[in-house]
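A.B. asks: From the sequence below, what's the structure:
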Amino acid sequence: MDQERADQSFTASTAVEAGRVVVTIGGEVDMSTADAMFEAATRDATAATTLDLRGVTFFDSAAIHALLRLAERYGDGLTVLASPQVRRVLEISGLATQPWLKG
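C.D. replies: Here you go, the predicted model:
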């Protein structure tokens, strides 16, 4: 499923692969789009998700909050693939050593 918001710099697509939701996010994740990222990752009833943020160019505190909500929901079932911009925000936030952050 593809989802485009009024903010054209945000995209979210989801697919279910072997019982895992794979969510690919592009553009900016901020106060106006963080909930859409969370909803895309929780729409299907699965125990695991991969959040591919390699196409994200901006990530703010609302996005961090949504990511922490996903970590709480999925626990060990969460995998996050981060762009350099997202990784830098997570480093500044003290979250770069989380087990769900890969690559």
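A.B. asks: all contacts plus neighbour counts: C-alpha atoms, from now on.
C.D. replies: Noted.
A.B. asks: other SSEs contacting the biggest strand by length in the chain?
C.D. replies: In terms of residue count, the longest strand belonging to the chain (DSSP state E) is strand 48-59. Other helices and strands packing on strand 48-59, by 3 or more CA pairs under 8 Å, 6 or more residues apart in numbering; DSSP states H and E, are strand 20-29, strand 78-82, helix 84-92.
A.B. asks: please give me the structure for this one as well, since I'd like to look at both together:
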Amino acid sequence: MMEMGKTIRRARRAMGWTQRELARRAGMGQSHVLRVEQGSDVRLSTLQRLAEALGAEWVMLPRQISNMAQHMGDLAWQRMGRPNMTDEEGSTEDMLFTIENTAEEP
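C.D. replies: Next comes the predicted model:
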């Protein structure tokens, strides 16, 4: 669950949003977003609401291709004028879940 939380946090930060802003857009409390980002157990419906608020969708990938997919996602976000979604250390290791941005505009 921790990796999903990290992915949500990276996507939120890439959008330049606070937890409160993401929570508002997803129709949930800020404390719920905090728990998700910290790696608490989360329902798929919650992940779906957060992804929709971020203009994205969840894509499940085998670990072997996750880094390549993350790189491709970063390139797509760069074309939209957004920063990479890699973490502070630049690592995407062991990601099982990734977010594919489907928004038309930044």
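A.B. asks: Report the TM-score for the pair.
C.D. replies: The TM-score (TM-score structural alignment, normalised by the length of the first structure) is 0.27; 52 aligned residues with a CA RMSD of 5.0 Å.
A.B. asks: Most tightly packed of the helices and strands packed on strand 48-59 of the first structure?
C.D. replies: strand 20-29 (a mean of 22; mean count of other CA atoms under 10 Å).
A.B. asks: how about the helices and strands packed on strand 48-59 of the first structure in a markdown table, adding distance to residue 12 of the first structure?
C.D. replies: Converted to a markdown table, those look like this (distance: least, CA to CA, whole Å):
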| stretch | distance to residue 12 of the first structure |
| --- | --- |
| strand 20-29 | 5 |
| strand 78-82 | 14 |
| helix 84-92 | 16 |
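A.B. asks: nearest to residue 101 of the first structure, of these?
C.D. replies: strand 78-82 (4.9 Å; CA to CA).
A.B. asks: what comes into contact with the closest one?
C.D. replies: 48-54, 56, 70-71, 100-103 (CA atoms under 8 Å, 6 or more residues apart in numbering).
A.B. asks: 10 Å instead, please
C.D. replies: Residues outside strand 78-82 of the first structure that contact it (CA atoms under 10 Å, 6 or more residues apart in numbering) are 20-24, 47-56, 67, 70-72, 87-88, 90, 98-103.
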